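Q: Sequence and predicted structure below; questions after.
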Amino acid sequence: MSFIRPILAVAIALAIGSAHAADPLLEQFNTLKAQQPRLQARDAARQLKVSEAELLATGIGSTVVRLSDASDAPREIMRRALDLGRVMALTRNENGVIETTGVATRLPKEAETASRDESEREARNLNIAGGYLGGPIDLRFQFAQWKHAFAVTAPGRDGAVTRSLQFFDANGNAVHKLYLRNEAGVAVFDKLAADFRHPRQDAPLGVTPAAPKAPSKADSAVDLAEFQLAWKEMTDVHQFNRIVAEFGLTREQALRLAPAGMVQKVTPQAVRKLLEDAARQQVGIMAFLGNGALIQIYSGKVNKVMAAEGWFNVLDPDVNLHLRETAFRSGYVVRRANVTSIEFFDDQGDLVVTFFGVRERGKPQPQSWLDLAAGLPKA
C-alpha cells in the first residue's frame, strides 16, 4: 500500500544542518520515527499535537521550500503543474486515500474561457486551474480552502530523489499532494518552486485550530414535505448539495430523510463486497474521495483488491484506493435524478467515499452497476 510507505520527506531533514538540530519539534519527530518507522505524517502530527503542515515545515531549509501564500497562488501553482507531465496525485480524508498516476488533461483555452458573463468565467477559472477535468488526474477544486503550499525534494527509500508539491488548509490538514513521476518534469518542478518561493521562508505558518463541528439540525425542525419535494424535483445529481445547504442539513441526515424508495441503507462492510464484485465482474466504477477542499475522481475498472491492517484497498498500477473500513459507520444506496450512487460515512458522520457506475453521457446507467448496487448487504 503505497500511502503507508515511509515517504515522509521531512524525516530526511533530521540529518541535515545544525540549525535544524535544535528544533524541538524536529527532535520529537526524530524520536517518534525511530520508534515507529512506518508512521504516516498525518498520524505522527496527531501524536505530536501539531498539524501535518507544521511538521512538514520543520524541513524548510533542507528538503522543503515554502511556497507563496497569496490567495491566487494555489490555483496558479496547479495551473503550472499541468506542465509536469506524469505525476501521482494523492488526496485523502481521515479514513480514505486515493492515489492516481497519469498525465493531467489540459482544458482547451476556448473551453476554459467560454461562459455567459465575466463573473461566471472568473468562477470557472478559479475552480478548474486550466485543466484536470476528466482523464487520469481528475480533480474538483475549492481553492478558497487552500492556504499553505510547499515544494519537497528528498531522497526516497530506494535512494532516488522524490519531488512533490504539497498543499494544506488553514488548519494545517493535507489538501492534496502531487508527486513527480518522470525525469523530464524535473526542470519544470524546480522552476515552479523557484518562481513561487515564499520571500520569508522562516515566517510563521499561522495555522489555526479547527472550529468545533456544528451540531446537526433537529429532524423535527426540517420542513420534511418541502425537502422531499425538492429531492423528487431534482433533474441533475449536482443539485443535491444546493438542496442540502438550502434546508440546513448534514449530508447523512439528508439521506435519512429522503423520500420513500430513494435510499436503501447498507452495512458499512458493503464497501468490501462492492469493490470485490466490481473487480470480479469488471464493472466500471467512479470513486469520488474528497476533504472539503478537493475531490479526486477515479473512473474505470479495478482489478486487485485486498484487505490489510484495517484497510480495504484497490492496488492497481495507476490507481490505489485505501479505505479504513474499520472506521465506517454506515452506507447508503442513493437514487437522485434517476442516477444511483453508493455512499459511505465514518464514525464521525463524515462522508468518506462515493461510488457511481461509469456510463456514457446521455445513456442510461449500465444494468451491471444497478445489479451490483442491489446486491449489497442491507443494514
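A: Looks like it came in fine.
Q: Please make it C-alpha for all contacts and neighbour counts, starting now.
A: OK.
Q: which stretches of the stretch 251-379 of the chain form helices?
A: Along the stretch 251-379 of the chain, counting by DSSP state H, counting those that start in this stretch, helices occupy 251-256, 270-281, 367-374.
Q: So which of these is nearest residue 299?
A: Nearest to residue 299 among the helices of the stretch 251-379 of the chain is helix 270-281 (12.3 Å), distances taken as Cα to Cα.
Q: Which other helices and strands does that closest one contact?
A: In terms of contacts (3 or more Cα pairs under 8 Å, 6 or more residues apart in numbering; DSSP states H and E), helix 270-281 is packed against strand 305-308, helix 367-374.
Q: do that again at 10 Å, thanks
A: Packing partners of helix 270-281 (3 or more Cα pairs under 10 Å, 6 or more residues apart in numbering; DSSP states H and E): strand 285-290, strand 305-308, strand 311-316, strand 328-336, strand 339-346, strand 351-357, helix 367-374.
Q: One more to weigh against that first structure:
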Amino acid sequence: MNAYYQRYLTLKSEHTGKFARDFAGMIGISEAELCHARIGADAKPFTTDFPALLKELHKVGETMNIVRNEYAVHEHVGQYDNVKLGNHGGLVLNPRALDQRLFVGKWVSAFYIKEMTRRGEKESIQIFDGYGDAVLKIYKTDNTNRQEWDALIEKFTVEAQDEFTVSQLEHVSENAFFDAKKIEEEWRAMTDVHQFFTLLNRHNVTRQQAFSSVSDNLACQVDNSALSQILEMALNDGNEIMVFIGSRGCVQIFTGVIEKLTPKDNWLNIFNSKFTMHLMEDQIAETWVTRKPTKEGYVTSLELFAKDGTQIAQLYGQRTEGNLEQETWRNQINAISMKEKVA
C-alpha cells in the first residue's frame, strides 16, 4: 500500500464530510495523483481516447454528470445523446437536458472509480486535465443501463502507468497594453455572442479587462448580492434561465426554471429534480452585467468572478437562437443593475 493511499484512508476516516478533492489538497497532491495512488484498491486507469469514449457513452443511458471549479458545482442528470466532436472539442447538445461544451484537447487522464461513500457504493468515470484537476465526472445512477455500463468500463480500462505526473499551473500576467477604444468598437460590431471569445484572444485580454474598458451600457459592475437576487426573482417569476458553470475542460449548462432555492451558510444551492447547483457566495469578488449584440438584438448576462480571476458562473435568460432576448430576464437584470451598480 503506497503512502498517499494510506494517508487518504486515514483522512477519510477522520473527515466524513470531505471529498477526494479535499483529501488530495490535505495530502498536498492533485486529485488525479490521488486517483492514481488508488489504483489496485478502488480505482482503475481509464482510456485517454476521449473521442471514442464520448461516442459510446450514449449506450449507458442516464448518468449524473458533475462539472465544477474551485467555487461552484454543477450537477446534471442526463444522457450523452447528440454528441458532436471536432478536432479540439465538442458539444453535447441537448437544451433543457444534458448540455455541455467539451474542450477535449485539455483532457489528459481518466480513471474508473468504484468506492464506498456515505450514500452507498458509487461508480464513476473521472476525467482530469494536465494539472490534475477534474474537468468532468460521470456517475452511474440507478437508471443507468447496468449491462452497457459494465461493458463500457471493461472496454476502456487500460494498463496502469508506473509513473504519473501532472504539470504545475503557472500564473499568467495580464496584458497591460491594449486598445480600449478598439475593443469597444469591435464589441459593438459583434453579430453573435460567440464572437466575444475571438475578441478576447485578438486583444489578449481577460474578460474582466474587456468589461472594464467599455461603456457601462455594454458592461457594468454590480453588487455581489446580484446573484442571490436574480435567482430569487427567477424562482418567483417562474421564467427559464441558463446557468453555465465550467472547469478548464468542460462547461455544463442548465436551462429551465428554478424549482427550489436553498441558501445555507455561505452556499447558494439550487435543488431541481435533475439539476443541482452549489455556489460559494462569499467567494464572489466581482459581478458584471454584460450586453453583447447579436443579429436579434442585445443578449444580457450576469457573470461572476472570484478574487483569483476564475469565472465562477455565467447566467442568461433562456433564448432560442434566432429569437429576441427573453423580456422577463431583461427586466430582472435591469432591476439589478440599476439598483446595485458599483460606483
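A: Structure's in. What do you need? Because the structure is predicted, anything quoted here is derived from the model rather than measured.
Q: ok, for the most centrally placed residue in structure 1, nearest residue in space, not its chain neighbours?
A: Within structure 1, one residue has its C-alpha closest to the average C-alpha position: by Cα atoms, centre = their mean, that is residue 91, at 3.0 Å. The shortest distance from residue 91 of structure 1 to any residue that is not its chain neighbour, by Cα to Cα, 6 or more residues apart in numbering, is 5.0 Å, and that residue is residue 176.
Q: Aligned to the one you found, what sits in structure 2?
A: Aligned by TM-score structural alignment, residue 176 of structure 1 pairs with residue 136 of structure 2.
Q: Now do the SS call for that match.
A: Using DSSP: H, G, I helix; E, B strand; the rest coil, the structure places residue 136 of structure 2 in strand.
Q: Need the distance between the two termini of stretch 333-349 of structure 1.
A: 16 Å (Cα to Cα, to the nearest Å).
Q: Just the helices from the stretch 1-150 of structure 1, written as ranges.
A: Read by DSSP H, counting those that start in this stretch, the stretch 1-150 of structure 1 holds these helices, from start to end of the chain: 18-21, 24-35, 41-47, 52-57, 73-81, 109-113, 118-128.
Q: Just want the angle from the fifth one to helix 118-128.
A: So that's helix 73-81 of structure 1. 70 degrees (axes from the mean of the first three to the mean of the last three Cα atoms, to 10 degrees).
Q: Buried residues, helix 73-81 of structure 1. List them.
A: By 16 or more other Cα atoms under 10 Å, the buried positions in helix 73-81 of structure 1 come out as 73, 74, 75, 77, 78, 79, 80, 81.
Q: The helices of the stretch 251-379 of structure 1: which one's closest to residue 187 of structure 1?
A: Within these, the stretch nearest residue 187 of structure 1 is helix 270-281; the backing value is 38.6 Å (Cα to Cα).
Q: Check how far the closest one sits from its aligned residues in structure 2, on average.
A: Comparison of helix 270-281 of structure 1 with structure 2 after fitting gives an average deviation of 1.1 Å (mean Cα distance after the TM-score superposition for structure 1).
Q: so how far is that helix from its chain's centroid?
A: Taking Cα atoms, centre = their mean, to the nearest Å, the mean C-alpha location of helix 270-281 of structure 1 is offset from the chain mean by 21 Å.
Q: Distance check, the residue nearest to residue 91 of structure 1 against residue 189 of structure 1.
A: When distances are taken as Cα to Cα, residue 176 of structure 1 and residue 189 of structure 1 turn out to be 16 Å apart.
Q: in which helix or strand would I find the aligned partner of residue 191 of structure 2 in structure 1?
A: With TM-score structural alignment as the criterion, the equivalent of residue 191 of structure 2 in structure 1 is residue 235. Assigned by DSSP states H and E, residue 235 of structure 1 falls within no helix or strand.
Q: isn't residue 235 of structure 1 right up against residue 335?
A: No - counting by Cα atoms under 10 Å, residue 235 of structure 1 stays clear of residue 335, with 11.7 Å between them.
Q: Give me the buried positions along stretch 173-182 of structure 1.
A: By neighbour count, with 16+ other Cα under 10 Å as the criterion, the buried positions of stretch 173-182 of structure 1 are 173, 174, 175, 176, 177, 178, 179, 180, 181.
Q: ok so, going back, I'd guessed the residue nearest to residue 91 of structure 1 sits against residue 146; true?
A: Yes - the pair residue 176 of structure 1 and residue 146 passes the contact test of Cα under 10 Å, sitting 9.2 Å apart.
Q: Now do the counterpart of residue 314 of structure 1 in structure 2 against residue 73 of structure 2, distance only.
A: Across the two structures, residue 314 of structure 1 finds its equivalent in residue 270 of structure 2, going by TM-score structural alignment. With the distance defined as Cα to Cα, residue 270 of structure 2 ends up 10 Å from residue 73 of structure 2.
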